[in-house]
Structure formats: structure tokens, C-alpha cells
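sequence and computational prediction follow.
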Amino acid sequence: MDSRIKRRMLIIPLVYAVVGAIIGFLMIYFIEHQLINMFHAVSKVEIEVKANFPYFVYLILAFSFAIPGLKAFILNLIAVRQWRSGLSPSCPVCGFPMIQRIARRGPYIGQCFWGCYQYPKCCGKIHIG
């Protein structure tokens, strides 16, 4: 596989997912500490305060930032596997895998066609009919 295709379709979305998860966990950490600091400032009482969020809330909030990257990674992994097995053609313009799409406007509205993965950067397409 071309390293350009591998980087564009698999590595970049995975990096986005990991960075999103890290940002989510950091946001949760800082939000929890800000709540504790606000409680101390308002109550002016020095007692042990701990925000007891359930663990699954942390995971849901943290991974909500990672979901778009994970979704792109999984969809691109499927597209690359189909491309490798010969189920989807290569773009005649740039050589990237093509994705089956449905025309939304123009004379072929509602019909399927193969469109380049890099659209709108590359406008390669194959009419299926």
C-alpha cells in the first residue's frame, strides 16, 4: 500500500482519536478541580471535598471527543480492506481508493457512482449506472 494512502486514511484518524481522548480526560480533570475550588471559595470551609463522578461518566465524556476520529478510522479501514481485496476500484486520477456514493444533484440524481476518497481535493469518479 502506498504510504501516502496509509497515512491519510488510517494513521491520521487514529491520531485524532487518541488526541481527542487525551483532551477529554484533561478537560474532565480540570473541570473536577475547578468545581472543588469553587466549592472551597463559596463555602470558605476547609473540608475534604471530592467530586465523586461515576467512572463511566469519565469514560463517556472523554471518549465523546474521540468518537469522530474512531469513526473515520473504522470507515477508512473498511474502505482500505475493500480496496485491497479488489471490491472497490482505484481512482483514475490520483490512485486512492474510491467510495461508493449516491448522486444528490445533476442528471444522475439518485444513482450510485464511485467517488474518490479525497473529494473535493480530487474529483475522480466512475459512473456505475
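Ah, there it is.

contacts, neighbours, all on C-alpha from now
Noted.

next, residue 99: secondary structure please.
Three-state call for residue 99 (DSSP: H, G, I helix; E, B strand; the rest coil): strand.

go on, residue 115?
Relying on three-state DSSP, one would call residue 115 strand.

residue 98 versus that one, what's the distance?
5 Å (CA to CA, to the nearest Å).

and the next element down the chain from the biggest helix by length in the chain?
Using DSSP state H, we find that the single longest helix of the chain is helix 12-43. Counting by DSSP states H and E, the next helix or strand C-terminal to helix 12-43 is helix 55-64.

that following helix packs against which elements?
When contacts are defined as 3 or more CA pairs under 8 Å, 6 or more residues apart in numbering; DSSP states H and E, helix 55-64 packs onto helix 12-43.

list the buried residues in the helix it packs on.
By neighbour count on 16 or more other CA atoms under 10 Å, the buried set for helix 12-43 is 13-14, 16-18, 20-25, 28, 32.

which one of the residues you listed is nearest residue 76?
Proximity to residue 76 was ranked across the buried residues of helix 12-43 by CA to CA; first place goes to residue 13, at 8.6 Å.

check contacts around that closest one.
Residues near residue 13 by CA atoms under 8 Å, 6 or more residues apart in numbering: 69-70, 72-73.

still on that earlier bit, quick one, the longest helix of the chain and helix 55-64 angle?
Computed by axes from the mean of the first three to the mean of the last three CA atoms, to 10 degrees, the angle separating helix 12-43 from helix 55-64 equals 130 degrees.

adding another structure so you can compare the two:
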Amino acid sequence: MYGNNAYNVYKNNSINFASKEQLLLMLLDGSVKFAKIARQAILDKDIMKAHENIVKTQNIYYELMTSLDVNQGGEWAKNLMGIYTFIIDKLVQANIKKDVNTIDEVMPLIEDVRDTWNEAYKISKRNK
């Protein structure tokens, strides 16, 4: 019981004191995690668990889309918006069909988005 409570305090503090960039990376790590859980749930025929985790992944990308300033970011931001839209569309298809192949198709892109932002964060920390 104590260990679980200590973990929750740690987790809340991690979120409460994280920078914008760190929160972004946490979200992207979550998107990878939830997509992998959804994939396994589809294989396990756990439809509800698959649905819940696909929706969690989608919600992360919806949040990323709302925080993206296309006017400020120009062409780069528009391209990123297209990638986010593609990911969401594939997740919707995977959820409707409960199709592991569709998840497998989009999973490398979900991981690439996370890895790209992680690399950008590392570069920005070095340049400060």
C-alpha cells in the first residue's frame, strides 16, 4: 500500500514540475505505450481494452493538434499536422476493424514522432 502511494506522489510531482517539453515527451511516450497495449489487446481479443487504449492514443494526438500553431510554425507545422491526422485516421480504422495490421502499419510512425521530439529536446538542451 505504501509503495503504491509513494509512486503516485512521485508521478504527480513529475507531472506538476515538468517543463512543457518534458510534458510533450511524456505524452508521446504514453502514445507509444497505449498503442502497444491496444495491439496486444486486439491479439488477446479484449475488445474493450483495445478500444480504450486506441482512444487514449488518439486523444494524445488530438491534444498535440490543438497545441500546434500552424500560423507560427508555417510549412513545418502544416506537415506535422498532416502526420498527426494520418495517425489518428489509421487509429480510427484500427479501432473500427480491431485490426492489428493497421496498428502495425502506424506504429513505426508513432514511434518516429516520439523519437523526433525526443531528439529535438536533447538538441535544445545542448544549445542552452
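Arrived safely, thanks for sending. What you see is a predicted model, and the numbers here were worked out from it, not measured in a lab.

could you get me the TM-score between them?
Overlay of the two chains. TM-score (TM-score structural alignment, normalised by the length of the second structure): 0.27; 57 aligned residues with a CA RMSD of 4.8 Å.

rewinding a little: what subset of the contacts of residue 13 of the first structure is buried?
For the contacts of residue 13 of the first structure, a burial check counting by 16+ other CA under 10 Å picks out 69-70, 72-73.

on contacts alone, who are the packing partners of the helix or strand containing residue 86 of the second structure?
For residue 86 of the second structure, the enclosing helix or strand under DSSP H and E is helix 70-97. With contacts taken as 3+ CA pairs under 8 Å, 6+ apart, helix 70-97 of the second structure sits against helix 47-67, helix 100-126.

show me how far it is from its chain's centre.
12 Å (CA atoms, centre = their mean, to the nearest Å).

how many other residues sit next to residue 111 of the second structure?
16 (other CA atoms under 10 Å).

go on, residue 84 of the second structure?
Residues near residue 84 of the second structure, counting by other CA under 10 Å, number 21.

then the one 3 residues further on?
Residue 87 of the second structure has 21 neighbours, counted by other CA under 10 Å.

ok, now which ones touch the closest residue to it other than its chain neighbours?
Leaving aside its chain neighbours, residue 87 of the second structure sits nearest to residue 106 (6.4 Å; criterion: CA to CA, 6 or more residues apart in numbering). The neighbourhood of residue 106 of the second structure, defined by CA under 8 Å, 6+ apart, consists of 87, 90-91.

how about 10 Å then?
35, 86-91, 94, 112 (CA atoms under 10 Å, 6 or more residues apart in numbering).

possible to save those as CSV with distance to residue 55 of the second structure?
Listed next are the contacts of residue 106 of the second structure as CSV, based on distance: CA to CA, whole Å:
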residue, distance to residue 55 of the second structure
35, 9
86, 15
87, 12
88, 9
89, 12
90, 12
91, 8
94, 11
112, 19
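
weed out the non-buried ones from those residues.
Counted by 16+ other CA under 10 Å, those give 35, 87-88, 90-91, 94 as buried.

just give me the residue right at the centre of the second structure.
For the second structure, the residue nearest the mean C-alpha position is residue 31 (2.4 Å; CA atoms, centre = their mean).

that residue touches residue 63, doesn't it?
No. The pair residue 31 of the second structure and residue 63 fails to qualify as a contact (CA atoms under 10 Å) at a distance of 11.3 Å.

element containing residue 36 of the second structure, please.
Per DSSP H and E, residue 36 of the second structure falls inside helix 20-43.

just checking, what packs against that helix?
For helix 20-43 of the second structure, the packing partners by 3 or more CA pairs under 10 Å, 6 or more residues apart in numbering; DSSP states H and E come out as helix 2-16, helix 47-67, helix 70-97, helix 100-126.

out of the contacts of residue 13 of the first structure, which is nearest to residue 6 of the first structure?
Residue 6 of the first structure lies nearest to residue 73 out of the contacts of residue 13 of the first structure, by CA to CA, at 11.0 Å.
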